[in-house]
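this one's structure only:
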């Protein structure tokens, strides 16, 4: 179904946009929440008249959005966070945190107009700020490790792992070397016992004539 949006919904559209959505989403969420109306013939006519009257106002809104975007042109958001030995963050960096960092730089941004993927590892990323349906800007986000000494611990752990590997291999080889020795033992015992049995047999035969 087609809906005329009554407000901006990031990822779907902006106020006065006509968008196509699933019936359930439109009837069960957008319309009951007052976020949109069915794009009927009469609603479209009213929208066209309103847009004509609001043309000057919309132009002013776009100009204001462009000015705000210009303020972020050279801004880089840097966030220091604690990380584990694997470089993973304890927690994550999201739109709310980026908005807080921008506020510290004197740029007040509603987190709802920021879109980005949730960050869980140190590195360089981007957040997109949507000021207007025709005005948006990408802001670089750099996440660095706050606990730098952790890198030394990582190196120490890697060395410890490498040091343990040869010991395990040596132990395995020692076990393999000892195995044939235990297998040979029964044959040696057998070889010693066999001649003794053969030596005793003739002694019995020699005693037979003495009985006569």
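Looks like it came in fine. In this text the structure is predicted, and so the values were computed from the model without any measurement.

use CA for all of it now, contacts and neighbours both
Noted.

So what touches stretch 7-14?
By CA atoms under 8 Å, 6 or more residues apart in numbering, the surrounding residues in contact with stretch 7-14 are 5, 6, 15, 16, 19, 35, 36, 112, 113, 130, 132, 133.

quick one, what contacts the last one?
Spelled out, it's residue 133. Contact partners of residue 133, counting by CA under 8 Å, 6+ apart, are 13, 14.

cutoff 7 Å now
residue 14 (CA atoms under 7 Å, 6 or more residues apart in numbering).

Check it against this one:
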């Protein structure tokens, strides 16, 4: 099945890429989650629009990405969440929450779609998240989840 990616898919490609995937993967995962659209001649026109939008959002060059990486890795981001007994959270910390917490901690603006959490964050304590800044640069962000009483 030939598809045009509309969002970044780890291990597959970036927005605007035309990919060939197995029918089940495309039909059951990519299309229902709006991560891709079916390829067509009319869809080819969308590719340029998607690529322009991606270029506007991403960091321009490698030096800027390395500077943002140093800024992110130098700070610990504190995040307050409601938790029950034993430090278990009500819900989980999402990539959107992490992106907002980075900005609130005085860090650079981070696109929530570029934040990857290796395992769901459902407990208090210190956790790590990966932020893809550039094709060649990724930063590891330290997140300190603190329980609140509300």
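Here it is on my side, so go on. The structure presented is a predicted model; accordingly, all values stated were derived computationally and were not measured.

one step back: which of the contacts of stretch 7-14 of the first structure are buried, as a ChimeraX select command?
ChimeraX command restricting these to the buried ones, with burial defined by 16 or more other CA atoms under 10 Å:
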select :5,6,16,19,35,36,113,130,132
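
from the contacts of stretch 7-14 of the first structure, which ones fall inside strands?
Judged by DSSP state E, strands contain the following of the contacts of stretch 7-14 of the first structure: 5, 19, 36, 130, 132.

want to throw those into TSV with distance to residue 162 of the first structure?
Shown next, in TSV, are these (distance: CA to CA, whole Å):
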residue	distance to residue 162 of the first structure
5	61
19	59
36	62
130	49
132	55
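
From the contact counts, what lies against the helix or strand hosting residue 89 of the second structure?
Assigned by DSSP states H and E, residue 89 of the second structure belongs to strand 88-93. Using 3 or more CA pairs under 7 Å, 6 or more residues apart in numbering; DSSP states H and E, the elements in contact with strand 88-93 of the second structure are strand 76-82, strand 121-123.

could the ones you listed go into TSV alongside mean neighbour count and distance to residue 89 of the second structure?
Shown next, in TSV, are those (neighbours: other CA atoms under 10 Å; distance: least, CA to CA, whole Å):
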stretch	mean neighbour count	distance to residue 89 of the second structure
strand 76-82	19	6
strand 121-123	19	5
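
Ok, which of these comes nearest residue 36 of the second structure?
Closest of these to residue 36 of the second structure is strand 121-123, at 27.0 Å (criterion: CA to CA).

ok, residues contacting the closest one?
Outside strand 121-123 of the second structure, the residues that touch it by CA under 7 Å, 6+ apart are 87, 88, 89, 91, 92, 93.

Many thanks, have a good one.
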